[in-house]
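Chemist: sequence isn't available, so here's the structure alone:
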């Protein structure tokens, strides 16, 4: 299926493509108008601490929803026939804070004590930026958004802590100001940028070597603009070292039936 046709799929149709293994890549630019979610799936005895971590760090960890009870893998609160075990293009499995595997479904590893957290994703605010005529370089270049570890400390909660991860989109100064105005209306999907300009000020050594995702071109006269990123929980999980947990693979989101427009503060 061509990229243009894939971009026109409804969230339900896209999830079916993902479930069947037809689509295994990142979800940026797909299912326009609908909320995409980062994931953190943790044992029940870590859930309350992680919930508190999200509450203390709403920019990198904006909470969209939580499974009703441990072991729930069907998530009707975010869409039709959503099965968290199969409906994300790729997942990362961690044991005691260490990355163990990247898998395309969770059918062989699902457990009855797992609690699913769904967190807002920056892909949701890309739509209003595009609608306002701003370029999103990772979409233009058909790559995953670049993401970087920073020296910006998160507020700790119990066993969870660590530094923020950010995503980056290059823009001219006037466009960056407009992006701040637009994204401030979307606190449920990371809100306004956390930094723009010199990457070194937030601990990024080489802007051309992202820690996650793909590098994009930065043209003359453009500033790198940084948003809090939903990969941050992965860093917090490495800090907490739960015996077992699962996250989305960076750029590979749960696409829901929730409308981005309902997240906006007008």
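Modeler: Sure, I can see it. Keep in mind that this is a model prediction, so the values were computed, not measured. Numbers count the residues shown, from 1 in each chain.

Chemist: all contacts plus neighbour counts: C-alpha atoms, from now on.
Modeler: Will do.

Chemist: pull out the buried residues from the longest helix along the chain.
Modeler: With secondary structure taken from DSSP state H, the chain has its longest helix at helix 44-56. Going by neighbour count (16 or more other Cα atoms under 10 Å), the buried part of helix 44-56 is 44, 46-47, 49-51, 53-54, 56.

Chemist: which of the residues you listed lies closest to residue 167?
Modeler: Residue 167 lies nearest to residue 54 out of the buried residues of helix 44-56, by Cα to Cα, at 18.0 Å.

Chemist: for the closest one, give its distance to residue 236.
Modeler: 10 Å (Cα to Cα, to the nearest Å).

Chemist: distance-wise, check the residue nearest to residue 153 when sequence neighbours are not counted relative to residue 130.
Modeler: Closest residue to residue 153 apart from its sequence neighbours, by Cα to Cα, 6 or more residues apart in numbering: residue 163 at 4.3 Å. Between residue 163 and residue 130 the computed distance is 29 Å (Cα to Cα).

Chemist: another one to put next to it:
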């Protein structure tokens, strides 16, 4: 993949010019942060989850972000209906399967979703994605992942991406993005991400915004994750603590442009 920073900058410009609508059905913990970070990028968030309106909202949207962090039975009805509508309209669907290994409700819900909806991107931490790919994980790691990704795990993730015909992104100390054929590793970011709640949720929102204007979903996902990492690094340099870091992260995404981006810490495989 050549001219990575140039293509990232093109995506940013298109978001700010076209102001795509990003429909979120996200968790109640980070909903405000997701809306703010989407707005800071230049896109327009809609945080609608009522079953009576999600089909209409989907028809007005340019991307759909489904975050399953605070699930209940009715929530899975809504995300499935929204996802099916997005598929029919060829709108990218980003799925964030938060903590799916923690309970049977979450696991059954995501299995149902995948049986009826074709995701464009599935993003999660190592334990979440390894659970989806059918790999064994340590039970204590199902929420706050300390799982690692060895060569066997990466091969299984690539096979999973091919099986569901989607881009799969594993976030962590080293981020891994694959469509089953192409693979990128990103070694950027900051430890400060571990001191705020919902860093992964915010990343999913950025992925949704990027995918809304870029048809190459693999490129859009890689660029989005790289952008979040770069902005996190810059925010961490001057922050006084976790709350200040989150504010500065949003500010950095608001002011991000190509001149700030150096293609370091990226491995294309």
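Modeler: Ah, there it is. It should be emphasised that the depicted structure is a prediction, and the values quoted were computed from it without experimental measurement.

Chemist: where does the TM-score land?
Modeler: Superposed pair, TM-score by TM-score structural alignment, normalised by the length of structure 1: 0.29. Supporting alignment: 132 aligned residues with a Cα RMSD of 6.3 Å.

Chemist: follow-up on the earlier one: my guess is the residue nearest to residue 153 of structure 1 meets residue 148, correct?
Modeler: No. Look at residue 163 of structure 1 against residue 148 with Cα atoms under 8 Å: they stay out of range, at 10.6 Å.

Chemist: which one's more surrounded, those two?
Modeler: Between residue 163 of structure 1 and residue 148, residue 148 has the larger neighbour count (other Cα atoms under 10 Å), namely 26 against 18.

Chemist: check which helices and strands the host helix or strand of the more buried one is in contact with.
Modeler: Assigned by DSSP states H and E, residue 148 of structure 1 belongs to strand 147-153. Counting contacts by 3 or more Cα pairs under 8 Å, 6 or more residues apart in numbering; DSSP states H and E, strand 147-153 of structure 1 is packed against strand 163-172.

Chemist: what angle do strand 147-153 and the strand it packs on make with each other?
Modeler: 120 degrees (axes from the mean of the first three to the mean of the last three Cα atoms, to 10 degrees).

Chemist: buried sites along the following helix or strand past strand 163-172 of structure 1?
Modeler: As assigned by DSSP H and E, the chain's next helix or strand after strand 163-172 of structure 1 is helix 173-183. By neighbour count on 16+ other Cα under 10 Å, the buried set for helix 173-183 of structure 1 is 173, 175-176, 179-180, 182-183.

Chemist: show me what contacts residue 200 of structure 2?
Modeler: Listed by Cα atoms under 8 Å, 6 or more residues apart in numbering, the contact partners of residue 200 of structure 2 are 124, 171.

Chemist: state the distance from it to residue 247 of structure 2.
Modeler: Residue 200 of structure 2 is 16 Å from residue 247 of structure 2, by Cα to Cα.

Chemist: please apply the same query to residue 78 of structure 2.
Modeler: With Cα to Cα as the criterion, residue 78 of structure 2 and residue 247 of structure 2 are 31 Å apart.

Chemist: which of the two has more neighbours?
Modeler: Comparing residue 78 of structure 2 with residue 247 by other Cα under 10 Å, the one with more neighbours is residue 78, at 21 against 15.

Chemist: just to be sure, residue 185 of structure 2 is in a strand?
Modeler: Yes. Residue 185 of structure 2: assigned to a strand according to DSSP: H, G, I helix; E, B strand; the rest coil.

Chemist: for residue 16 of structure 2, see how far away residue 25 of structure 2 is.
Modeler: 22 Å.

Chemist: between those two, who's got more neighbours?
Modeler: residue 25 (23 against 16).

Chemist: how about that one, nearest residue that isn't a chain neighbour?
Modeler: Excluding its sequence neighbours, the residue lying closest to residue 25 of structure 2 (Cα to Cα, 6+ apart) is residue 66, at 5.1 Å.

Chemist: which residues are in contact with the one you found?
Modeler: Shown in contact with residue 66 of structure 2 (Cα under 8 Å, 6+ apart): 24-26, 79, 93-96.

Chemist: need the max-distance pair from those residues.
Modeler: Comparing all pairs in the contacts of residue 66 of structure 2 by Cα to Cα, the longest separation belongs to 26 and 93, at 12.7 Å.

Chemist: what sits in contact with each of those two?
Modeler: Joint contacts of residue 26 of structure 2 and residue 93 (Cα under 8 Å, 6+ apart) are 65-66.

Chemist: and the helix of greatest length in structure 2, what's buried?
Modeler: Determined from DSSP H, the single longest helix within structure 2 is helix 217-238. For helix 217-238 of structure 2, a neighbour-count test (16+ other Cα under 10 Å) marks 217-236 as buried.
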